[in-house]
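# got a structure for you, letters missing:
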């Protein structure tokens, strides 16, 4: 598995099928293998585009396909949620759109408080037993939710272990360090870090305004980016820019290398507007941050810990 995963959240809306094909080709050429999507990304278009490219751009057996279910796709009892019926219906839909016979990593997109976790996880076990999914992970779970799911699956032989948890994690969002990452480390679960570039803010592109071709200028993605545009973020971004200047590289590379090498992180999940932007992320593969720079970034982005939390690192 590559140290960087390719995210496809914008495929089918902000990223055309043609550009998606270029991105996938560049990603595979750079040694990338893990492709992450979800049944609700762009109303299913992300999965459909990826499905059209598998076999054309890259052989099926040379990539790891990861998708998600739980988020609501449409009204009705099987249109979303983590019930057995909804999950297995969602899985069949993903398989159809992706035009594959199995999902390599099937992820529960969110915790569903309306459904007993035993039912949710029994549906996961059924998916793996049928061969339609090979491994299972979760996404956006809190520490106690991750621990509950992982413990339940380990409590009896034959249950599918939780192997991955996808969480937002970057220099601007380190909340996962309080409980989520310690839980993942304890249970031997790999962390996939989404939004490792702070939703684009850590690239430094928003320091002097909002570029017209950026996600921050997009009506449907502006709130997503605005979440990390504040005074604290500005201080962290400046530190990243300073580090990049000292190393002769880009702020993007520094921010991505920092999260890539954090304890528990298997791979950051990066998305890109175009192939050139993706190339910037792929170029970080061999960048190792000097201890002094890593320590400085740790310090400027530090979050408070209190009883009974303990920081990692």
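Arrived safely. Just so we're clear, the structure is a prediction, and the values are computed from it rather than from any experiment.

# CA only for contacts and neighbour counts going forward, please
OK.

# can you map out the strands along the stretch 51-200 of the chain?
With DSSP state E, counting those that start in this stretch as the criterion, the stretch 51-200 of the chain has strands at 64-69, 103-108, 133-139, 162-168, 190-194.

# Tabulate those strands in CSV, adding columns for distance to residue 279 and mean neighbour count.
Formatted as CSV, the strands of the stretch 51-200 of the chain follow (distance: least, C-alpha to C-alpha, whole Å; neighbours: other C-alpha atoms under 10 Å):
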stretch, distance to residue 279, mean neighbour count
strand 64-69, 20, 23
strand 103-108, 25, 24
strand 133-139, 26, 23
strand 162-168, 22, 24
strand 190-194, 18, 25
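
# Export these to a markdown table and append columns for distance to residue 220.
Listed next are the strands of the stretch 51-200 of the chain as a markdown table, based on distance: least, C-alpha to C-alpha, whole Å:
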| stretch | distance to residue 220 |
| --- | --- |
| strand 64-69 | 21 |
| strand 103-108 | 24 |
| strand 133-139 | 22 |
| strand 162-168 | 19 |
| strand 190-194 | 18 |
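
# now for these, which one comes closest to residue 27?
Comparison of the strands of the stretch 51-200 of the chain against residue 27 by C-alpha to C-alpha identifies strand 64-69 as nearest, at 12.6 Å.

# adding another structure so you can compare the two:
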């Protein structure tokens, strides 16, 4: 497993990050979740990503239990705050109240005294940005958070946060951005990536497999494979159905010979593609089985040559979305991506 610096910070993270959205606490039994975490550790993964809102806190609890007994200094644990975690009006957003309370709750569920990376899960238009940045800075000064990041923020929002942190004389600054990014969804490339590279912010990207579609296991005109996320319980099928259109699935199958020529599985090709993009520090993978973790981890250290990258672009062509105005939106805005069947 290769490690990379997170942006221009001094923190090194594993190229492959294990994440537990839609799995721990809702779509995967605890024993299986623990086995997946162990598979990640065995593969050399040291960085783990979660959020307070995942399964309403259960995902943090499951991850904390699975990592119990592992030397804390050998791990980089990341979590997030902003999305609703309860019925109260203050159980959401980036107010000082919610940020501080949510951090304390996350630390308790994870069973740790600090998190390595604390991320604003979304931008909060209802809270003064200065209030949020000061609350984050206070957590850093208290030793409960080591580094700060954001997720799915637009370039202008990130730029304003950096400017304001400087004006306020804060000790901490944003070093990470967690966007949705893969071969098909490249909306961060025109604006977010250039800004981040100038400012030393590393991208830790989620959905490198586009909800599993880029693994090639979903075939046009056929039902979802038994045991896949699209065939599972919980919320996973509603997200995956947005990218199961036959037009898209046929094009994905054309990537098979490219993966074969590179000596990679389809999943490894997709993950390696993100790791070969400018500004990317790591790719977050999710899994419902340990073998998926081992397969995805095989993308670490893989270099894709220019010809391979061009072949991928030639295959996907007009299906690729690079519209920066869609930053922060789910991958459901292209009609040709959507499933026409129920």
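Thanks, I have the structure now. Not measured: the values here are computed from a predicted model.

# Nearest the geometric middle of the first structure, what residue?
The first structure has residue 194 as the residue nearest its centroid, 3.3 Å off, counting by C-alpha atoms, centre = their mean.

# Residue 229 of the first structure: which of the strands of the stretch 51-200 of the first structure is closest?
strand 162-168 (15.8 Å).

# quick one: the closest one aligns where in the second structure?
Using TM-score structural alignment, strand 162-168 of the first structure lines up with residues 174-180 of the second structure.

# So the residue nearest to the centre of the first structure sits against residue 268, correct?
Yes: the criterion here is C-alpha atoms under 8 Å, and residue 194 of the first structure meets it with residue 268 at 6.1 Å.

# could you list every residue that touches residue 128 of the first structure?
134-135, 160 (C-alpha atoms under 8 Å, 6 or more residues apart in numbering).

# just curious, which of the residues you listed is nearest to residue 302 of the first structure?
Within the contacts of residue 128 of the first structure, proximity to residue 302 of the first structure (C-alpha to C-alpha) peaks at residue 135, which comes in at 33.6 Å.

# what residue of the second structure matches up with that closest one?
Correspondence of residue 135 of the first structure to the second structure, assessed by TM-score structural alignment: residue 147.

# what does residue 196 of the second structure align to in the first structure?
Per TM-score structural alignment, residue 196 of the second structure is aligned with residue 184.

# Any idea how many residues pack against its match?
If you count neighbours by other C-alpha atoms under 10 Å, residue 184 of the first structure ends up with 23.

# roughly how far apart are it and residue 167 of the first structure?
11 Å (C-alpha to C-alpha, to the nearest Å).

# which residues do these two both contact?
Joint contacts of residue 184 of the first structure and residue 167 (C-alpha under 8 Å, 6+ apart) are residue 191.

# who wins for proximity to residue 34 of the first structure among the strands of the stretch 51-200 of the first structure?
Closest to residue 34 of the first structure of those is strand 64-69 (C-alpha to C-alpha; 4.7 Å).

# in which helix or strand would I find residue 283 of the second structure?
In this assignment (DSSP states H and E), residue 283 of the second structure forms part of strand 280-285.

# Give me the mean distance between that strand and the first structure.
After superposition onto the first structure, strand 280-285 of the second structure sits on average 0.4 Å from its aligned residues (mean C-alpha distance after the TM-score superposition for the first structure).

# residues in the first structure aligned with that strand?
Residue span in the first structure matched to strand 280-285 of the second structure, by TM-score structural alignment: 265-270.

# got the contact list for the matching stretch?
2-7, 36, 190-197, 256, 259-260, 278, 281.

# What of stretch 307-322 of the second structure?
Taking contacts as C-alpha under 8 Å, 6+ apart, the residues outside stretch 307-322 of the second structure that touch it are 183-190, 248, 251-252, 254-255, 258, 262, 273, 336.

# try stretch 85-103 of the second structure
Contacts for stretch 85-103 of the second structure (C-alpha under 8 Å, 6+ apart): 52-53, 56-57, 81-84, 120, 123-124, 126-128, 131-132, 135-136, 139.

# Quick check: the corresponding residue of the first structure for residue 93 of the second structure vs residue 189 of the first structure, distance?
Per TM-score structural alignment, the equivalent position to residue 93 of the second structure in the first structure is residue 81. Using C-alpha to C-alpha, residue 81 of the first structure is found at 23 Å from residue 189 of the first structure.

# So those two - more neighbours on which side?
Higher neighbour count among residue 81 of the first structure and residue 189: residue 81, with 25 against 22, using other C-alpha under 10 Å.

# hang on, the earlier thing: which residue lines up with the residue nearest to the centre of the first structure in the second structure?
Per TM-score structural alignment, residue 194 of the first structure is aligned with residue 206.
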